[in-house]
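# need coordinates for the below:
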Amino acid sequence: MSTLTARHDADPRPGTRPPDREHGSPRGGRRHPRRRGWWVFAVVLAVCAFLWVFPFLWMVSASLKTSGEVFAGGLNLVPEAPQWENYVRAWTTGQFGHYLSNTVIVTVAVTLIVVVRCALAGYVVGRYRFPGSRLIIGIFVATLFVPTGYTIIPIVKVSMQLGLLNSLTGMIMAMAGASNVAAILIYAGYFRKLPADLEEAAIVDGAGFLRVFLRIMLPLSMPVTATVGILTFLTTWNAFFLPLVFSFSNPGLRTVSVGMQAFVGENSTDWPGMAAAGVISILPVVVLFVFMQKYFVEGIAGAVKS
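Predicted structure coming up:
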C-alpha cells in the first residue's frame, strides 16, 4: 500500500498537479527574489537614465525662464511662466537661423567628402598589397596621437595662401582634410574580409577600379558607411576650434557651436537666450538620431564585426 502511494505521488496523472510540499518550496520561493532583483535593477537604471538626461532637461527648462529665475530656481525644472520670446530672440537677434544654415552646409559637405575619401583609402589599403603599405598603415596609426592644435598653424597658412581662410569653402576643406585614421582603418578591415571572388568576377567582366569600387565594394560596405557617416556628422556639427578660426574675422560664417558667443556680452550674459540657442542647435541632432538609430546600431555592429 505504501509503495502504491509513493508511486502515485511520484507519477501523477496527466492534467493533475502535485500538491505543494511546503509554502517555502524551491519552485515557489525562487520567483519572488528574482522579481525583486529585477525591480531593483530597473529602478537603478531609471535613476541613472534620469541623471544622464538631466542636463538636457535643465537646458530646456532654462530656455523658458527669465535670467533671474535661472539662478534663483536652482535645479527646478518647471518655469513659473514659459518665456517663448527667448527662442525668438535667439533666432533673430542671435542670428541662429543663419548659423544653423551654415552648420547644415558645412556638416553635409564634410560628411560626404570624408565618407568618399575614407572609403577609397580604406579600399586601397585593405585590398591591395604594394611596397610601403605597412609603413603607410604605421603612419596612419601614429597620427592618432598627434593633437589637433598642432595642425592648426599649417592649415591656416595653406588656407591663407589659397585665399580660403574667410569662406565656408575653406572651412569645409579644412575640416574634411583631417586624417580620419579610425574611419580609414575600419574601412580597410571591412574590405579585407570580403571574398576576392566578387572583385575578380567584376574584373573579368571588364570593370575597372572605380566601377568595382562604386558598383560592388561600396554598396557592400553600407554598415561601415553608416557608422562613419553618422559619427562624422556628429563630430562636424559639434566642432568648435576650426569654425572659430575660420570665422574669427567674419562673424557671418559662424556655426551654431561658435554662435553661442553672441550671447556673451562685456558686462553680462544672456543665459536664457544661450539655453534657447543650445536647444535649437541640438534639436536637429536628436531628430536625426531618432530616425537613424536603426542604421546607427547596425553600423556599429558591422564595424565591430569587421
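# rest of the way, CA atoms for contacts and neighbours
Will do.
# if I pick residue 184, what's in contact with it?
By C-alpha atoms under 8 Å, 6 or more residues apart in numbering, the contact set of residue 184 is 118, 119, 121, 122.
# for residue 300, that is, sorry about that
Neighbours of residue 300 in contact, by C-alpha under 8 Å, 6+ apart: 223, 224, 227.
# from residue 226, how far out is it?
8 Å (C-alpha to C-alpha, to the nearest Å).
# got it, and residue 159?
Note on residue 159: its distance to residue 226, by C-alpha to C-alpha, is 30 Å.
# do you know how far residue 242 is from residue 50?
According to C-alpha to C-alpha, residue 242 stands 33 Å off from residue 50.
# what about these two, which has more around it?
residue 242 (20 against 12; other C-alpha atoms under 10 Å).
# now the spatially closest residue to residue 228 that is not a sequence neighbour: which helix or strand?
Using C-alpha to C-alpha, 6 or more residues apart in numbering and skipping residues adjacent in sequence, the residue nearest residue 228 is residue 183, 6.1 Å away. For residue 183, the element it lies in under DSSP states H and E is helix 181-192.
# would you do the same for the sequence below? I want to compare the two.
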Amino acid sequence: MSAATAIRPESAEGAPTRRRGPRRGRNVRPGRVVALVALTAAALLWTYPFLWLVSASLKHPSEIFGSGFDLVPDEFVWENYTRAWVEAGFASYFVNTVLITAGTVLVVVIRSALAGYVLGRFDFAGKKILIGVFLVTFFLPEGYTIIPVTQLTDQLGLLNTHAGVILGLGAGGQIAATLLYAGYFRGLPKELEESARLDGAGQFRIFFQVMLPLAWPITATVVILTFLFAWNTYLLPLVFTLSEPDLRTLAIGMTVFVGEYGQDWPGMAAAAVISLVPVIGVFVVLQRKFVDSVAGAVKQ
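Sure, this is the predicted structure:
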C-alpha cells in the first residue's frame, strides 16, 4: 500500500471517499425577488409617515410643507423639543401618563383575572346570561358610557384626580381581557386546585400563587394591549381633567399647540415624537413576548 493510499480516508465499505468541491449557490427564484421588493416597498410606505413626523419635528414652520417629500431638514431645530418638553409642559404630562398607564394596567390585570377565574372555574345561576351581556356590551363605544362613569366618579370624590382617571379606564368592562382569562382558566386541570387545597391553601392563595402564575401568556397579552389603550386614550382623561390642566396626559397635551390663529406644527410634531417613543420602545422590547403570548392565548 502506498503512502498516498494510506492517508486517504475510506468509507464504511472500504472505498476511498472523494473530496467534495465547494457547493454552488442556490438559485434565486424570481418570485422571491418580486416578493422581497414588494415587501420592502410596502415597509417604506408604511414607515414614511413616522419618518416624516420625526423630520417635521426638526424643521422650521415654513419648511415643513414647503420641502415636499424631503425628509432631511435644512437646519436641525432642536429647540422644538425644548419648547414641547419645557414650555408646553410635556414633562408633567409625561409623568401623568406614566402614572395613569401603570395604575390602569395593574387594575385591569387583577380585576380581569379575578372575574375570568370565576367565570372559567365556577358554575352558578345566570352564568350564560352574564357572558351574553358581556358580549353585547363589548361592542358599545366609549362615548355611550362616559356620562355614567363621570357621574359615579364625581360621587366618589375622585374627579380631577389620578385615581379617578385610573378607575375610569381600568374598572370598566374590559370584556376581552376577562374572556381571555376565563377561557384559559377553564382549560386548566382541576387537580391543581385539589392538590393546593390538600396543602391547606385557601381560595385566594390558590388563585394568586397557583392559577395566576400559570396564566402568564394571557397576562402578557393583557398588559401590552392595556398599555397601548391607556397610553393613547383621549376622551375619558379629557373629561376627567377639564378643570385640572396639570393632570393632563400626553394625548390631551397636544391641544396646547393649537391656537386661535394658527398651529405650532414643529412643536406639535416634536410632542408627538415624545409621545410615541415609549410606545415604540415597549414594542421593540416586548415584540417577541407579544407574539408568543398572543399565540399562547389562541392555543388555549
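# TM-score for this pair?
The TM-score (TM-score structural alignment, normalised by the length of the second structure) is 0.90; 281 aligned residues with a C-alpha RMSD of 1.6 Å.
# in helices, which of the contacts of residue 184 of the first structure appear?
Counted as lying in helices by DSSP state H, out of those, are 118, 119, 121, 122.
# burial count for the aligned partner of residue 115 of the second structure in the first structure?
Residue correspondence to the first structure (TM-score structural alignment): residue 115 of the second structure is matched to residue 121. For residue 121 of the first structure, the neighbour count with other C-alpha under 10 Å is 17.
# OK, contacts around residue 299 of the first structure?
222, 223, 224, 225, 226, 227.
# which of those residues are buried?
222, 223, 224, 225, 226, 227 (16 or more other C-alpha atoms under 10 Å).
# how much space between the counterpart of residue 271 of the first structure in the second structure and residue 31 of the second structure?
Residue 271 of the first structure maps onto residue 265 in the second structure, with residues paired by TM-score structural alignment. Distance from residue 265 of the second structure to residue 31 of the second structure, counting by C-alpha to C-alpha: 43 Å.
# so which of these two has more stuff around it?
Taking other C-alpha under 10 Å, residue 265 of the second structure and residue 31 do not tie; residue 265 has more neighbours (20 against 9).
# am I right that that one is in contact with residue 257?
Yes: the criterion here is C-alpha atoms under 8 Å, and residue 265 of the second structure meets it with residue 257 at 7.5 Å.
# so the residue nearest to residue 228 of the first structure touches residue 120, yeah?
No: with contact defined as C-alpha under 8 Å, residue 183 of the first structure does not reach residue 120; the gap is 10.9 Å.
# by neighbours, which of the contacts of residue 184 of the first structure wins?
residue 119 (26 neighbours).
# dump the residue contacts of the closest residue in space to that one that isn't next to it in sequence.
Spatial nearest neighbour of residue 119 of the first structure, chain neighbours left out: residue 187 (6.0 Å); criterion: C-alpha to C-alpha, 6+ apart. Residue 187 of the first structure sits next to 118, 119, 122, 123, 126, 221, 224 when contact means C-alpha under 8 Å, 6+ apart.
# what is the aligned counterpart of residue 187 of the first structure in the second structure?
Match for residue 187 of the first structure (TM-score structural alignment): residue 181.
# one step back: and the buried ones among the contacts of residue 299 of the first structure, which is closest to residue 101 of the first structure?
Set against residue 101 of the first structure, the nearest of these by C-alpha to C-alpha is residue 226 (23.2 Å).
# what do we get in the second structure for that closest one?
Residue 226 of the first structure maps onto residue 220 in the second structure, by TM-score structural alignment.
# quick one: residue 168 of the second structure and residue 161 of the second structure, what's the gap?
11 Å.
# tell me which of the two has more neighbours.
residue 168 (21 against 15).
# relative to helix 175-186, how tilted is the helix ranked longest in the second structure?
For the second structure, the helix with the greatest residue count under DSSP H is helix 265-299. In terms of direction (axes from the mean of the first three to the mean of the last three C-alpha atoms, to 10 degrees), helix 265-299 of the second structure departs from helix 175-186 by 30 degrees.
# helix 265-299 of the second structure vs the first structure, average distance?
Helix 265-299 of the second structure, aligned to the first structure and superposed, deviates on average by 0.9 Å (mean C-alpha distance after the TM-score superposition for the first structure).
# buried stuff in that helix?
Here helix 265-299 of the second structure shows 265-275, 289-290, 293-294, 296-297 as buried, counting by 16+ other C-alpha under 10 Å.
# what span of the first structure is stretch 133-150 of the second structure aligned with?
The aligned range for stretch 133-150 of the second structure is 139-156, by TM-score structural alignment.
# what does that stretch rub up against?
Under C-alpha under 8 Å, 6+ apart, the answer for stretch 139-156 of the first structure is 165, 174, 179, 181, 242.
# what lines up with the first one in the second structure?
Going back to what we said before, that points to residue 165 of the first structure. Structural alignment (TM-score structural alignment) places residue 165 of the first structure against residue 159 in the second structure.
# same question for the last one.
Under the alignment (TM-score structural alignment), residue 242 of the first structure maps onto residue 236 of the second structure.
# wait, doesn't that match sit right on residue 164?
No: with contact defined as C-alpha under 8 Å, residue 236 of the second structure does not reach residue 164; the gap is 10.1 Å.
# spatially nearest residue to the match of residue 242 of the first structure (excluding sequence neighbours)?
Using C-alpha to C-alpha, 6+ apart, the nearest residue to residue 236 of the second structure is residue 146, at 6.9 Å.
# sorry, back to before: how far does the match of stretch 133-150 of the second structure stretch from start to finish?
23 Å.
# wait, residue 223 of the second structure touches residue 112, no?
No: contact criterion C-alpha under 8 Å: residue 223 of the second structure and residue 112 do not qualify, at 11.1 Å.
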